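> okay, structure incoming, though there's no sequence with it:
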């Protein structure tokens, strides 16, 4: 009886946190996973032209980050403890009526093989002083996995969960997050063509 109850609870929990497809268009798939606190964990997947080197060049071109990261005003690398570790400060232009946000993150990028790059991102809110007119996002976790499928084709998978902080209704925060992920991937696919493969 206890085993049956345990299996029932596990199955119910597993079902509650399954990925649900939110969007599939323009070569971009967006999935959502409802968490117990009301926030959504998001996943986006695409296959597009490019290579590991071009994606990394896009990522490190922080001066032009606002041209593909949705609602991002500015990205600044504060310091790099090592060639593959970076402390990054990001400012967001949030859509009305949401106040502008900012965040500080620690990221680590590494090649797991000749055909794969992985990036892990986590919040580091206390590394940089809080700025006036911005609400600090203090809880964020994200990851990128980029696979080289052929000479000039890559698959890109992104997962993220973030608490936007402040007084935002959950439905509005989740809606903006899903829109941002899709628009980021759409602009990313177009912008990748500007970076060459070595």
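Yep, it's here. Just so you know, these numbers come straight off a predicted model, no measurement behind them. Numbering: from 1, shown residues only.
> CA atoms for contacts and neighbours, from now on please.
Fine.
> helices or strands up against the top helix by length along the chain?
Secondary structure of the chain per DSSP state H: the longest helix is helix 170-191. Secondary-structure packing of helix 170-191 (3 or more C-alpha pairs under 8 Å, 6 or more residues apart in numbering; DSSP states H and E): strand 28-34, strand 40-49.
> relative to residue 142, which of these is closest?
Among these, the nearest to residue 142 by C-alpha to C-alpha is strand 40-49 (9.4 Å).
> so where do the strands sit in the chain?
Counting by DSSP state E, the chain has strands at residues 20-25, 28-34, 40-49, 72-82, 85-92, 101-113, 116-123, 135-137, 139-150, 153-163.
> could you list every helix and strand in contact with the first one?
Contact analysis of strand 20-25 by 3+ C-alpha pairs under 8 Å, 6+ apart lists strand 28-34 as its packing neighbours.
> likewise for the second one?
Strand 28-34 makes packing contacts with strand 20-25, strand 40-49, helix 170-191 when contacts are defined by 3+ C-alpha pairs under 8 Å, 6+ apart.
> list the contacts of residue 106.
Residue 106 makes contact with 85-88, 121-124 under the criterion C-alpha atoms under 8 Å, 6 or more residues apart in numbering.
> between these, which is nearest residue 64?
residue 88 (14.3 Å).
> which residue sits closest to that closest one, ignoring its sequence neighbours?
Closest residue in space to residue 88, ignoring its immediate chain neighbours: residue 77 at 4.5 Å, by C-alpha to C-alpha, 6 or more residues apart in numbering.
> here comes the other one, which I'd like you to weigh against the first:
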């Protein structure tokens, strides 16, 4: 569970909006190599929410196990600079991540409360919610103030899982429009491609 937590907060940690229920007008932004990325405007935010969807030739248990590999997960999570588990209590975990930002943009970090839910079909949903005051802010980083999202793993027949990664966030501080526009596509696209490549090698 730790890996998925981190991957969520990592990619999640950058752009989007705030309030999953508020982003419903999803428009296909990119369809590449089996990964589809959708974007949605969110009322009151200048950042778009993103949703990535991909089918992976691996079962839910295998993907879940892969995502629990904390050290290994940072290799395939988009913009991953650092990630660690702060606390775990049953189905609840708190994670900390740092996000790489291109110079001269100040780096971001994020604390996310992850709640894991098992579904009746044998799948998993991990609900993500930023808790920016959970630990003190670190010098040289801008703490992401708002983030909401989820990871959803849905079994789709023998050895196939549909993975959906959705995030809305306010990144804090100032983000150039070119970076915001690219990140909301690159984060789900690259993260899901990386997860699929790692899972299908197993």
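Sure, I can see it. Source: prediction; values computed, not measured.
> can you give me the TM-score here?
Put the two chains on top of each other and the TM-score (TM-score structural alignment, normalised by the length of the first structure) is 0.84; 179 aligned residues with a C-alpha RMSD of 1.6 Å.
> about what we covered before: highest average neighbour count across the helices and strands packed on strand 28-34 of the first structure?
Ranked by mean neighbour count under mean count of other C-alpha atoms under 10 Å, those are led by strand 40-49, which reaches a mean of 21.
> distance from it to the second structure after superposition?
Compared with the second structure after fitting, strand 40-49 of the first structure has a mean deviation of 0.7 Å; criterion: mean C-alpha distance after the TM-score superposition for the first structure.
> and for residue 76 of the second structure, the neighbour number?
When neighbours are counted by other C-alpha atoms under 10 Å, residue 76 of the second structure registers 18.
> hmm, I typed the wrong one, I wanted residue 126 of the second structure.
23.
> with the one 5 residues further on instead?
The local packing count at residue 131 of the second structure equals 19, with neighbours defined by other C-alpha under 10 Å.
> the first structure: which residue goes with that one?
Under the alignment (TM-score structural alignment), residue 131 of the second structure pairs with residue 124 in the first structure.
> do residue 96 of the second structure as well
Checking TM-score structural alignment: residue 96 of the second structure goes with residue 89.
> distance of residue 35 of the second structure relative to residue 187 of the second structure?
12 Å (C-alpha to C-alpha, to the nearest Å).
> now residue 39 of the second structure
Distance, residue 39 of the second structure to residue 187 of the second structure, by C-alpha to C-alpha: 12 Å.
> residue 68 of the second structure now?
In terms of C-alpha to C-alpha, residue 68 of the second structure sits 19 Å off from residue 187 of the second structure.
> could you do residue 146 of the second structure as well?
Relative to residue 187 of the second structure, residue 146 of the second structure is positioned 17 Å away (C-alpha to C-alpha).
> ditto for residue 51 of the second structure
10 Å.
> and residue 26 of the second structure, by the same measure?
Using C-alpha to C-alpha, we find residue 26 of the second structure at a distance of 16 Å from residue 187 of the second structure.
> also residue 140 of the second structure?
Residue 140 of the second structure is 22 Å from residue 187 of the second structure, by C-alpha to C-alpha.
> and residue 122 of the second structure, what does it touch?
Neighbour list for residue 122 of the second structure: 60, 154-155 [criterion: C-alpha under 8 Å, 6+ apart].
> now with 10 Å, please.
59-61, 153-155 (C-alpha atoms under 10 Å, 6 or more residues apart in numbering).
> again with residue 30 of the second structure
Contact analysis of residue 30 of the second structure by C-alpha under 10 Å, 6+ apart lists 36-39, 52, 185-186, 189.
> just give me the match in the first structure for it.
Here residue 30 of the second structure is matched to residue 23 in the first structure, going by TM-score structural alignment.
> on that earlier part again, would you format the contacts of residue 30 of the second structure as a markdown table with distance to residue 178 of the second structure included?
Shown next, in a markdown table, are those (distance: C-alpha to C-alpha, whole Å):
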| residue | distance to residue 178 of the second structure |
| --- | --- |
| 36 | 21 |
| 37 | 17 |
| 38 | 18 |
| 39 | 15 |
| 52 | 20 |
| 185 | 11 |
| 186 | 12 |
| 189 | 17 |
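> no further questions, thank you.
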